[in-house]
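> what's the 3D shape of this:
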Amino acid sequence: MDNIADQFLSELGNKLAYYRKKKNLSYRELAQLCSVDHSKISKIEKGQVNIQILTILELSKGLGIQPKKLLDFEVELEE
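Purely as a prediction, here's the structure:
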């Protein structure tokens, strides 16, 4: 992947980690609240996997937040 994609995945992972920790949820606890495996949640937070848009929906449902909160960040679009 290119730098922009890597940065995007990293920022998305940071947001997910922020809201998961804010709700005091472990990976397993969040996984029980949505249909995303706990090991995949860990990989998303580390920016290691490219996910489908519906995964964002599932994660936001599990966290009890609107999907836009997970995507509320900026990336540098030009290298």
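
> Going by C-alpha atoms from here, please, whenever you check contacts or count neighbours.
Fine.

> what's the spacing between the residue sitting nearest the centre point of the chain and Leu33?
Against the mean C-alpha coordinate of the chain, by CA atoms, centre = their mean, the closest residue is Leu16 at 3.9 Å. Here Leu16 is placed at a distance of 14 Å from Leu33 (CA to CA, to the nearest Å).

> Next, the structure of the following sequence, for comparison with the previous one:
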Amino acid sequence: MAKKDHSTLKSDFGIHLKKIRMNKGYSLLEVDYRCELNESNISKIENGKFDVQLSTIFELAKGLGVEPKELLDFKPSVKE
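Next comes the predicted model:
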């Protein structure tokens, strides 16, 4: 069985988050305005440079106008 690398998982989550944001037509600044996170941190999350806490997932969901479960509904890639 292939194991999941933590940095790969962060990167996969960030790609998924960015896809949701772009599909909504929101800029980083708009999401920043709609939730309690700043634009820089949202960018770091999207680029897989930042660990996401549960409270952050709920803030992002609020800012994107989605349910938190949508942010976790992605298929992580696996590292061989």
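
> Report the TM-score for the pair.
With the length set by TM-score structural alignment, normalised by the length of structure 1, the two chains reach a TM-score of 0.87; 76 aligned residues with a CA RMSD of 1.5 Å.

> Verify the stated contact: Ile44 of structure 1 with Gly13.
Yes: Ile44 of structure 1 is in contact with Gly13 according to CA atoms under 8 Å; the separation is 5.4 Å.

> moving C-terminal of the top helix by length along structure 1, what's the next helix or strand?
If you go by DSSP state H, structure 1 has its longest helix at helix 3-22. Sequence-wise, the next helix or strand downstream of helix 3-22 of structure 1 (DSSP states H and E) is helix 27-33.

> Residues contacting the following helix or strand past that next one, please?
Counting by DSSP H and E, the next helix or strand C-terminal to helix 27-33 of structure 1 is helix 38-45. By CA atoms under 8 Å, 6 or more residues apart in numbering, the surrounding residues in contact with helix 38-45 of structure 1 are 9-10, 12-17, 27-28, 30-31, 49-51.

> Check those against Leu57 of structure 1 and report the nearest one.
Ile51 (10.9 Å; CA to CA).

> Lovely, talk soon.
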